[in-house]
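Engineer: All I have is the shape, not the residue letters:
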């Protein structure tokens, strides 16, 4: 199944990781929204809603991304975590959300995006 024309909001504060994510996603036809590195900017983009699915790092420059996750859930927007943080804790707090661990296996990320986007 294709990811072509899927719009993915990337929330990641590490510049090189965000750039790598963007390049890998664009290579398979994804349109990247962002990347953005702060909770504040991510919340603004969630309000705009011009994406299909989001990827969230947990620890951002201005705090945990949990307010963004909560806003995405309230807006019924699918998302997944891409993080090196404790996956067990995330599963307890967000039991229906897929977590892709860092370092990122892009085949796993692409499969998770297909699942979340229904493709």
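Structural biologist: Looks like it arrived, so ask away. Note that the coordinates shown come from a computational prediction; the quantities given were computed from them, not determined experimentally.
Engineer: okay, CA-based contacts and neighbour counts for the rest of this
Structural biologist: Fine.
Engineer: Check the offset of stretch 87-101 from the chain's centre.
Structural biologist: 13 Å (CA atoms, centre = their mean, to the nearest Å).
Engineer: how far away is residue 60 from residue 115?
Structural biologist: 25 Å (CA to CA, to the nearest Å).
Engineer: who's more crowded, those two?
Structural biologist: Between residue 60 and residue 115, counted using other CA atoms under 10 Å, residue 60 has the larger neighbour count: 18 against 13.
Engineer: buried ones in stretch 86-94?
Structural biologist: Of all the residues in stretch 86-94, those buried under the rule 16 or more other CA atoms under 10 Å are 87, 90, 94.
Engineer: before we go on, here's another structure to hold up against the first:
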């Protein structure tokens, strides 16, 4: 069962995403609502992929995304923000816009975790 880190600061959205991923047979790690909370959940073997809200109440999730990238853990952004905000090593990262289209997000996560 793929373990998916969820980083989302809006409780209702986090609850909805968590429920949808669990219904699709995934184990949700979190949800975390800050980079610091997410950092504490990222341990070797603890997560296979991640769903990251780009904007956490005025703070970006880029530190978490960069750490995941360094560790080789795939992730997708789920956000109302624009992909153009992604710079440097995060440019070109997968972005799913809100409102979330769950079948597309679930397919993307299944593809990211297919080898696990």
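Structural biologist: Cool, got the structure. Because the structure is a prediction, the values reported are computed rather than measured.
Engineer: Would you pull the TM-score for this pair?
Structural biologist: Once superposed, chain against chain, the TM-score is 0.89 (TM-score structural alignment, normalised by the length of the second structure); 114 aligned residues with a CA RMSD of 1.7 Å.
Engineer: before we move on, back to that, next step: the buried residues of stretch 86-94 of the first structure restricted to strands.
Structural biologist: If you go by DSSP state E, the buried residues of stretch 86-94 of the first structure have nothing in strands.
Engineer: Dump these to TSV, plus distance to residue 26 of the first structure.
Structural biologist: Shown next, in TSV, are the buried residues of stretch 86-94 of the first structure (distance: CA to CA, whole Å):
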residue	distance to residue 26 of the first structure
87	26
90	27
94	28
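Engineer: three-state assignment of the residue nearest the centre of the first structure?
Structural biologist: For the first structure, the residue sitting closest to the mean C-alpha position, by CA atoms, centre = their mean, is residue 55 at 0.3 Å. Of the three states, residue 55 of the first structure takes strand under DSSP: H, G, I helix; E, B strand; the rest coil.
Engineer: Settle this for me: it is touching residue 82, isn't it.
Structural biologist: Yes. Using CA atoms under 8 Å, residue 55 of the first structure makes contact with residue 82 at a distance of 6.2 Å.
Engineer: which ones are touching the residue in the first structure that residue 68 of the second structure lines up against?
Structural biologist: Applying TM-score structural alignment, one finds that residue 68 of the second structure aligns to residue 72 in the first structure. With contact set as CA atoms under 8 Å, 6 or more residues apart in numbering, residue 72 of the first structure has these partners: 46, 78, 79.
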